[in-house]
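Chemist: I would like to see how this sequence folds:
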Amino acid sequence: MNDDDRLTTSEHEIWRSYFTGTRELAAHLDRRMRREAGMPMTYFEILGLLAESPDRRMRMSELAAASLSSSSRLSHAVTAMEKSGWVSRGPAEGDRRGWVAHLTDAGLTALAEAEPTHAATVREHVFDALTPLQVASMAEIGRSIRDGLSGVCASARAEAAGTDVSEAGAGTGAGAGVEVGVEMEEIDTGMDCPLDGSE
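Modeler: So this is what the prediction gives:
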């Protein structure tokens, strides 16, 4: 192994700082969302994506890609939110193989109630902690990293093409909220390449 196979000391310090900081922030945000808003960040992100979609509906494959989730992970999350009455799921019109997730009125209310906790946490640990110049630099850096990964994720989706988008567990029902327990813990909040390229 030569020096080109390793990060330099400076590169290692920068990478560890970035990697550790973002993971600690994500973990803290997720804990606070669970404690104060009654949902993990995964659910908050899914509800937000549905709220921004036409008629508050998205195909499951599109929702998986947008939320950077695997099909099975998304299906698990949607099933849990169906039990809370936040999301409903049904066949896509004109496509027997496709499924659509729909944000219910109860889900929209839950999202609105969770938004203050999310905003306060992000503002406290990101925007209030950085100068305007640092914020602008962070935005530029984030875009550059995402642009660099776009081809990698496209390749991952291509490799997964032909596998079914998991719609297992589709059903209906309402509950008193999402229980904070094993069901939530099984939803990984890591950032994966979305593997769902088709339904």
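
Chemist: use CA for all of it now, contacts and neighbours both
Modeler: Will do.

Chemist: what's the helix or strand for residue 151?
Modeler: helix 132-160 (DSSP states H and E).

Chemist: ok, residue 111 - how many residues close by?
Modeler: 22 (other CA atoms under 10 Å).

Chemist: same check, this time on residue 16
Modeler: Residue 16: 12 neighbours (other CA under 10 Å).

Chemist: sorry, back to before: list the buried residues of the helix holding residue 151.
Modeler: 153, 154, 156, 157, 160 (16 or more other CA atoms under 10 Å).

Chemist: got those as a markdown table, with distance to residue 31 columns?
Modeler: Listed next are the buried residues of helix 132-160 as a markdown table, based on distance: CA to CA, whole Å:
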| residue | distance to residue 31 |
| --- | --- |
| 153 | 28 |
| 154 | 31 |
| 156 | 30 |
| 157 | 30 |
| 160 | 32 |
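
Chemist: another one to check against the first:
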Amino acid sequence: MEASPNARTVQSYEEIAADYARETSGSGVLAEALTRLAEAVPAGQALEIGSGPGWDADRLEDAGLPVRRTDITQAFIDLQRARGKDVDRLDAISDDLGGPYDAVVMLHVLQHVEPKDLSTVLRKVADALRPGAWFLVSIPRGEGASWEVGESGRRYYRALRTKAEFLDALSGAGLEPEWTDQSPGDDGWLVVMAQQRWSGSSND
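Modeler: Presented below is the predicted three-dimensional model:
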């Protein structure tokens, strides 16, 4: 059986994890969003799906918010463990997310999820959150799905969504967008903070 686009993308990250970590070290691209989240969640615990090298989790923990770090890429898990961090292996598509959490963070990850799996992942996030808790997520804006070849020569599956499509998908999962930020123009990244609004969630 042929590997799924998500699995093939994970394999690409397995091969370039160390280079990715060096290139993104000290990155402050999402510093404002991470600060907003830490201010909105002064106590509790966050789940980070797709921690990668762990730089965003470091920033949240420096701000006082404990983070359960997870990734599906073993090379990123090994890299963080070598830094003395606790990291769990987690597949957001097939695994239980645990919880309830006071926040879930999913940055630079959802573009690798096939459209057929998006609603499942978002509902799992909503179910893993306490009512009123927060979801911080980023996605590249656009339309359609394709394979992108990075500077390393590795291939990555990317499923793009328009802002309207993604905000609708969040609302449909019981995650109400409360703050957004985006790159100028018609493409680039969209960052959203959404709040768990389903009073009937299994985490009540």
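
Chemist: What's the TM-score once they're superposed?
Modeler: Scored against TM-score structural alignment, normalised by the length of structure 1, the superposed chains reach a TM-score of 0.27; 95 aligned residues with a CA RMSD of 6.0 Å.

Chemist: From residue 168 of structure 2, how far out is residue 106 of structure 2?
Modeler: 17 Å (CA to CA, to the nearest Å).

Chemist: which of the two has more neighbours?
Modeler: residue 106 (18 against 14).

Chemist: can you give me the helices in structure 2?
Modeler: Applying DSSP state H to structure 2 gives helices spanning 5-24, 31-40, 55-62, 74-82, 115-128, 163-172.

Chemist: now the longest one and helix 74-82, what's the angle there?
Modeler: Spelled out, it's helix 5-24 of structure 2. Counting by axes from the mean of the first three to the mean of the last three CA atoms, to 10 degrees, helix 5-24 of structure 2 lies at 40 degrees to helix 74-82.

Chemist: Which strands or helices does helix 5-24 of structure 2 pack on?
Modeler: helix 74-82, strand 155-160 (3 or more CA pairs under 8 Å, 6 or more residues apart in numbering; DSSP states H and E).

Chemist: packing partners for the top strand by length along structure 2?
Modeler: Longest strand in structure 2, counting residues (DSSP state E): strand 129-141. Counting contacts by 3+ CA pairs under 8 Å, 6+ apart, strand 129-141 of structure 2 packs against helix 31-40, strand 101-106, strand 155-160, strand 188-196.

Chemist: Determine which stretch of the ones you listed is the most buried.
Modeler: Burial of those is given as mean neighbour count (mean count of other CA atoms under 10 Å); strand 101-106 ranks first at a mean of 25.

Chemist: I'd like to check the angle between it and helix 55-62, please.
Modeler: Using the same axes, to 10 degrees: strand 101-106 of structure 2 against helix 55-62 is 150 degrees.

Chemist: tell me what strand 101-106 of structure 2 is packed against?
Modeler: strand 46-49, strand 129-141.

Chemist: among these, which is the most enclosed?
Modeler: Using mean count of other CA under 10 Å, strand 46-49 ranks as the most buried of those, with a mean of 26.

Chemist: who are the neighbours of it, in terms of helices and strands?
Modeler: strand 67-71, strand 101-106.

Chemist: ok, 10 Å please
Modeler: With contacts defined as 3 or more CA pairs under 10 Å, 6 or more residues apart in numbering; DSSP states H and E, strand 46-49 of structure 2 has these neighbours: helix 55-62, strand 67-71, strand 87-89, strand 101-106, helix 115-128, strand 129-141.

Chemist: Helices of structure 1, start to end?
Modeler: 9-32, 41-51, 60-66, 71-83, 105-122, 132-160, 182-185.

Chemist: same for the fifth one, what does it pack against?
Modeler: Helix 105-122 of structure 1 sits against helix 9-32, helix 41-51, strand 87-92, with contacts defined as 3+ CA pairs under 10 Å, 6+ apart.
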